[in-house]
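>>> Could you look at this predicted model? Sequence included:
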Amino acid sequence: MNEGVEWAMHSCVNLCFIPGQAVTAKRLAAFYELPTAYLNKQLQALSRAGILSSTSGPKGGFQLAKAPEKISMLDVVVAIDGAEDAFRCTQILKAGPGAKASVDYRKYCVVSQSMRKAELSYRQELAGKTIADLVEQVIQLDPNAPENTRNWFANLKS
């Protein structure tokens, strides 16, 4: 999985702590000492997916485009990594001894089937958890996280 997925998830959580405020990619990147240009690519992908909105200009930046409870973790993963399955069966069994050209080995192969089953479980888990769920867990672990995040951004020198 692309490291940008992690960065995008954390950025979405942080944006929840400063609602209604557009935050630049530079400022979001500074929070975790990430490369601004690379994080900006992830934020742009989230914008194209309708997860974030972006505003240009001196007061511009990124903010959530919809409520955090409407953004699943799978939405973020798909926005960053694409909708393609992680496992792609190339049907190598067709080249093996005794192979039959008429068989769709994606459906017959036990490796393919096991990988597809695991991918389905993984996607269901991500689809069932929202950014709001993550925010709730962060607050349970650190009740000061929202205020600390707001203060950090408020005190950051552009």
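Sure, I can see it.
>>> contacts and neighbour counts: CA atoms only from here.
Noted.
>>> I'd like to know how far the most centrally placed residue in the chain sits from Thr24.
Nearest residue to the geometric centre of the chain (C-alpha atoms, centre = their mean): Val76, 3.0 Å. Per C-alpha to C-alpha, to the nearest Å, Val76 is found 19 Å from Thr24.
>>> one step back: element containing the residue nearest to the centre of the chain, please.
Here Val76 sits within helix 73-81, counting by DSSP states H and E.
>>> Following the chain onward from that helix, which element is next?
helix 105-108.
>>> what comes up buried for the helix or strand that that following helix is followed by?
Counting by DSSP H and E, the next helix or strand C-terminal to helix 105-108 is helix 110-127. For helix 110-127, burial by neighbour count (16 or more other C-alpha atoms under 10 Å) applies to 112, 115-116, 123, 126-127.
>>> right, and the helix or strand after helix 110-127?
Next along from helix 110-127, by DSSP H and E: helix 131-141.
>>> Compute the inter-axis angle for that next one and helix 73-81.
Relative orientation of helix 131-141 with respect to helix 73-81: 110 degrees, computed using axes from the mean of the first three to the mean of the last three C-alpha atoms, to 10 degrees.
>>> what does helix 131-141 rub up against?
With contact meaning C-alpha atoms under 8 Å, 6 or more residues apart in numbering, helix 131-141 is reached by 9, 12-13, 16, 68-73, 145-146.
>>> try this one next to it:
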Amino acid sequence: MRMNQGVEWAVHVLLALAWLDDGEPVSTARFAASYELPQAYLNKQLQALVRAGLLESVPGARGGFRLARPPEKITLMDVVMAIEGPEPAFQCTEIRRRGMGADAPESQFRVACAVNTSMQRAELAWRKSLASQTIADVRTEAELHAPAVAGMTRRAYGRD
């Protein structure tokens, strides 16, 4: 499965805000500079997170974005849904009814397509896995692999 790169960007922004943990907003420009990302495209991802209730947008010269919920209450599935939308990854087009199956009796299609059923089962497992992992979980795992990352993030945003 291929996801929009905005999902990765969104998770990193949420992690940065979790490490900053002070409620002070961070501007799109600051995030974009920190990760060397295009500001306009990053802002679209951040606005999607606001619409999903994951971030709050703070207007004004010292405005920006801050977490709308604690990191323990934001799942990876929340992020994927905000950026990618709710549509299933697999779309069955019932090709079994075309070509060699075009003249098959309707009774042959009463049982759900095995390909569609298998793909839906796999996607459900994927979605459950994403829903079971929070930004706090990812933060903990990142800190296990790179213990200095929290301090590095706070310094990069002038919070240390």
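Perfect, I can see it now. Keep in mind the model is a prediction, meaning the values are calculated, not measured.
>>> so the helix holding Val76 of the first structure corresponds to what in the second structure?
Mapped onto the second structure using TM-score structural alignment, helix 73-81 of the first structure spans residues 76-84.
>>> tally of neighbours for Leu76 of the second structure?
Residues near Leu76 of the second structure, counting by other C-alpha atoms under 10 Å, number 22.
>>> Not counting sequence-adjacent ones, nearest residue to it?
Once flanking residues are discounted, Leu76 of the second structure sits nearest to Leu130: 5.0 Å by C-alpha to C-alpha, 6 or more residues apart in numbering.
>>> which one in the first structure is aligned with that neighbour?
Using TM-score structural alignment, the partner of Leu130 of the second structure in the first structure is Leu126.
>>> same thing with Glu94 of the second structure?
If you follow Glu94 of the second structure across to the first structure using TM-score structural alignment, you land on Gln91.
>>> ok, its match - contacts?
Applying C-alpha under 8 Å, 6+ apart, the residues near Gln91 of the first structure are 104-106.
>>> Point me to the residue sitting farthest from the middle of the first structure.
Max radial position in the first structure (C-alpha atoms, centre = their mean) goes to Gly98, at 42.5 Å.
>>> can you tell me how far that one sits from Cys89 of the first structure?
Gly98 of the first structure is 19 Å from Cys89 of the first structure, by C-alpha to C-alpha.
>>> next one: Arg27 of the first structure
41 Å.
>>> hang on, isn't Asp85 of the first structure packed against Lys117?
No: the criterion here is C-alpha atoms under 8 Å, and Asp85 of the first structure misses it with Lys117 at 11.3 Å.
>>> ok, Leu15 of the second structure - contacts?
By C-alpha under 8 Å, 6+ apart, Leu15 of the second structure lies in contact with 135-136, 138-139.
>>> Take these and lay them out in a markdown table including distance to Pro38 of the second structure and neighbour count.
Conversion of those to a markdown table gives the following (distance: C-alpha to C-alpha, whole Å; neighbours: other C-alpha atoms under 10 Å):
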| residue | distance to Pro38 of the second structure | neighbour count |
| --- | --- | --- |
| Ile135 | 23 | 22 |
| Ala136 | 26 | 19 |
| Val138 | 24 | 18 |
| Arg139 | 24 | 20 |
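>>> mind putting those residues in JSON lines, distance to Gly23 of the second structure included?
Shown next, in JSON lines, are the contacts of Leu15 of the second structure (distance: C-alpha to C-alpha, whole Å):
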{"residue": "Ile135", "distance to Gly23 of the second structure": "16"}
{"residue": "Ala136", "distance to Gly23 of the second structure": "16"}
{"residue": "Val138", "distance to Gly23 of the second structure": "19"}
{"residue": "Arg139", "distance to Gly23 of the second structure": "17"}
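>>> Count the neighbours of Asn144 of the first structure for me.
11.
>>> what residue of the second structure matches up with it?
In the second structure, Asn144 of the first structure lands on Ala148 (TM-score structural alignment).
>>> and the gap between its match and Thr140 of the second structure?
12 Å.
>>> and if you look at Val149 of the second structure?
From Val149 of the second structure over to Thr140 of the second structure the distance is 11 Å, taken as C-alpha to C-alpha.
>>> what's the answer for Ser118 of the second structure, then?
From Ser118 of the second structure across to Thr140 of the second structure, the span is 33 Å (C-alpha to C-alpha).
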